[in-house]
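Trainee: sequence first, predicted coordinates after that:
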Amino acid sequence: MEIIKITESNIDTEHICCSIAEKKGENCIQSKKDWMRERLKEGLIFKKLNVRGKVFIEYIPAESAWFPFNAEGYMVINCFWVSGQYKGKGISNLLLEECINDSKLQGKRGIVVLSSKNKKPFLSDGNYFKYKGFKVADTAKPDYELLYISFNEDEVAPSIKECAKNGDIEEMGLVLNYSNQCPHTEKYVQIIKKVADSRELKIKINKYKNKSQAQNAPSPFTTYSLFYNGKFITNEVLSEKKFIKILDDCIEY
C-alpha cells in the first residue's frame, strides 16, 4: 500500500477526497486546496493512500491548528477518514502510525484529536482512538471530548480553551461560524443562506480567515458550528433539506 504525502509541488495534481462527494461541474475541492496550500507552510501534513477514495489523515502542530486548544508542543489531527472498501484492512492503523512517527520525529509531546461522547458527523471516531491508547484530556458542551496520547508519562495534558467550553455565544438569532478546513463548507453556507433569505430570516455568517480567529472560537469544532439564540445547534455541514428541518423544528418565527 503506497502512502502519498501532499506537498506544494503535487497538491494541484493529487486527488483530495472528502466525506461529501463533489458533484460534476463543482469545484469545492479547490477551496480546500487553497486552504491547505497556506497551511503546508505552517507544518500541515496530509497523507493519503494512493487511491481515489476517502483514505487519508491530516495533522498539524497545535500552534498552527485552527482549534481553540491549549496544546503547545502537541500535534493535532484535523481530519482522519478511512471509508468504504478500505475499512477493516489495517489502513487506519497505518495512517495513524504515520502521524505518530512524524510527531515523534518532530519532537512533539504527543497527539490530540477532537471527538465526542456521542458520534457526530465530521468528527473522528473516539472509540477507535481510545482503543489505540488515547485518553480524554478535556470536555466541552454539549458532548465534545478532546482526546490525547502523550509520548512521555509526565507530560501535561492538553485542554480546550475556556472560550469554547460552554457551547454558548452571546449573539442572538441564527449564527453560523465556519472555515474552509472542509472542502464543502463554502458551497453549503451559501445554500443555507439562500434558504434563510427565502424565509426572511436573518442569519449572521462568520468565516474564520486565520488561525488566530479559529483559536479563539466559541466552539471546539471550527469547521462548521450553527447556533440559535446563543445555543449550539449542530456541527454538521447542513444540506438544504437538513437545514429546513432544523428551521421547522427549532426556530421561532
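Mentor: That came through, no problem. This is a predicted model, so every value here is computed, not measured. Numbers count the residues shown, from 1 in each chain.
Trainee: for the rest of this, base every contact and every neighbour count on C-alpha atoms.
Mentor: Will do.
Trainee: with adjacent residues omitted, what lies nearest to K32?
Mentor: P183 (4.5 Å; Cα to Cα, 6 or more residues apart in numbering).
Trainee: my guess is the one you found contacts C28, does it?
Mentor: Yes - using Cα atoms under 8 Å, P183 is in contact with C28, at 5.4 Å.
Trainee: these two: which has the busier surroundings?
Mentor: P183 (25 against 21; other Cα atoms under 10 Å).
Trainee: one more structure, for comparison:
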Amino acid sequence: MEYIRVTNENIENEHICCAISNNNDIQVSSKKNWMKERFNEGLVFLKSIERGKCFIEYIPAENAWIPILADEYMYIDCLWVAGSFKGHGYSSDLLTACIEDSKSKGKKGLCILAASKKKPFLADPKYLKYKGFIVCDEADNGIQLWYLPFDQNAELPRFKECAKHPHIDEMGYVLYYTSQCPFNAKYVPIIEGIAKEKNIPFRAIHLHSKAEAQNAPTPITNYALFSDGVFLTNEQMNDKRFLKLLEK
C-alpha cells in the first residue's frame, strides 16, 4: 500500500476518507478548513493513496483539541481502517509511520482516547493493548487515556481536572462539539431543529478554538452530549438516532 500525506498544498484535491468527496458539501469543507488551520501546529494526516477509510491523524499533544496534560507527547486524533482495507496490516503501517515520525521529532510517546469496552468513534482497546499501549488515566464516565511510551521515565499523560469529572450544571440537552468531525456540520443543525420543533431544551456549544477545547468539561470534545448535566454519549447523532434517543 502506498500512502500520501495531506497538506495545505494538496488538501483541495485529496479525499479525506471520513467524509464524502464533494468539496462543496458542508461536511467536507468544514473538516478541511479545520485541518488547514492545524497544519502549522503540527497536524499530520496520512492516508492510503487509494480512496477509502484508511488513515491516521495526529498532532503534538499540546495542540490537541482535548483537555489533557501531555507535554512532549504526540496525540492521535484518529486511526481508522475500515471496509476492504481491514486485515492487511495497514493499521500497523500507519501506526509505525506515526511512531517513527514522533520519535524523529523528539516526542516521549503517543497517547489516544479509548474506553475499557469499544465505543463508537474511539480506538479499540484490544488493538491498543496488542500494540503495547497502556491506560494512564480514566475519567468518571469511563473514557480512558492510553499511552505508548518511548521513554519509560517520561511523565504520564493525564486528563485535566475539567475532563476528569465530566459534569455540567445546565439542565436539558447540551452538546459540545468541534469541526473535527465532518458530520457535525450537517447533523448538529438538524438535531437543533428537531429539539426546537418538539420544544425540548437543547443547546449546542461549538468549540471554535484550541483553548476552548482544552478547557471543556469533557474528555471527548469532537462530540459530547450531556443530558441534565450528565455525560450521555460521544456517538454522533443524525436525525434518526436523536429521535430514537428522545423516545427513550
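Mentor: Received it, and whenever you're ready, just let me know what you need. As the structure is a prediction and not an experimental result, all values here were calculated from the model.
Trainee: show me where structure 2 has strands.
Mentor: Residue ranges of the strands in structure 2, as given by DSSP state E, are 3-6, 44-48, 54-60, 68-69, 73-81, 109-115, 134-138, 143-149, 158-159, 173-177, 202-206, 223-227, 230-233.
Trainee: mind checking these for the one nearest to E212 of structure 2?
Mentor: strand 202-206 (9.3 Å; Cα to Cα).
Trainee: show residues contacting that closest one.
Mentor: Defining contact as Cα atoms under 8 Å, 6 or more residues apart in numbering, one finds that strand 202-206 of structure 2 is touched by G172, Y173, V174, L175, Y176, Y177, T178, S179, V188, E192, A195, K196.
Trainee: now do that strand against strand 223-227, angle only.
Mentor: 150 degrees (axes from the mean of the first three to the mean of the last three Cα atoms, to 10 degrees).
Trainee: so how far is V230 of structure 2 from the most centrally placed residue in structure 2?
Mentor: Nearest to the mean C-alpha position of structure 2, by Cα atoms, centre = their mean, lies D77 at 4.6 Å. Note on D77 of structure 2: its distance to V230 of structure 2, by Cα to Cα, to the nearest Å, is 24 Å.
Trainee: and for P182 of structure 2?
Mentor: For P182 of structure 2, the distance to V230 of structure 2 - Cα to Cα - is 25 Å.
Trainee: can you check L128 of structure 2 too?
Mentor: L128 of structure 2 is 28 Å from V230 of structure 2, by Cα to Cα.
Trainee: now S92 of structure 2
Mentor: 36 Å.
Trainee: can you check S104 of structure 2 too?
Mentor: 41 Å.
Trainee: more neighbours: the two, which one.
Mentor: V230 (18 against 9).
Trainee: contacts only, for K196 of structure 2.
Mentor: Per Cα under 8 Å, 6+ apart, neighbours of K196 of structure 2: F202.
Trainee: ugh, typo on my part, it should be L79 of structure 2
Mentor: C54, F55, I56, E57, S91, L94, L95, A123 are the contacts of L79 of structure 2 under Cα under 8 Å, 6+ apart.
Trainee: of the residues you listed, which is the nearest to M35 of structure 2?
Mentor: Among these, and counting by Cα to Cα, the member closest to M35 of structure 2 is E57, at 9.9 Å.
Trainee: that closest one contacts C78, correct?
Mentor: Yes - using Cα under 8 Å, E57 of structure 2 is in contact with C78, at 5.2 Å.
Trainee: more neighbours: these two, which one.
Mentor: Taking other Cα under 10 Å, E57 of structure 2 and C78 do not tie; E57 has more neighbours (20 against 16).
Trainee: how about the more buried one, nearest residue that isn't a chain neighbour?
Mentor: Nearest residue to E57 of structure 2, sequence neighbours excluded (Cα to Cα, 6+ apart): F45, at 4.5 Å.
Trainee: wait, that neighbour touches N8, no?
Mentor: No - F45 of structure 2 is not in contact with N8 according to Cα under 8 Å; the separation is 10.8 Å.
Trainee: between these two, which one's more packed in?
Mentor: Neighbours per residue, other Cα under 10 Å: of F45 of structure 2 and N8, the larger number sits with F45, 22 against 14.
Trainee: list the contacts of that one.
Mentor: So F45 of structure 2 contacts R5, V6, T7, F55, I56, E57, Y58 (Cα under 8 Å, 6+ apart).
Trainee: turn those residues into JSON lines, including distance to I143 of structure 2.
Mentor: Compiled in JSON lines, the contacts of F45 of structure 2 are given as follows (distance: Cα to Cα, whole Å):
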{"residue": "R5", "distance to I143 of structure 2": "29"}
{"residue": "V6", "distance to I143 of structure 2": "29"}
{"residue": "T7", "distance to I143 of structure 2": "31"}
{"residue": "F55", "distance to I143 of structure 2": "23"}
{"residue": "I56", "distance to I143 of structure 2": "20"}
{"residue": "E57", "distance to I143 of structure 2": "20"}
{"residue": "Y58", "distance to I143 of structure 2": "19"}
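Trainee: before we move on, the earlier item: and the residue nearest to K32 of structure 1, how close does it get to V189 of structure 1?
Mentor: 12 Å.
Trainee: and if you look at W81 of structure 1?
Mentor: On the measure of Cα to Cα, W81 of structure 1 and V189 of structure 1 end up 23 Å apart.
Trainee: helices of structure 1, start to end?
Mentor: Under the criterion DSSP state H, structure 1 contains helices at 28-40, 91-105, 126-131, 185-198, 211-215, 240-250.
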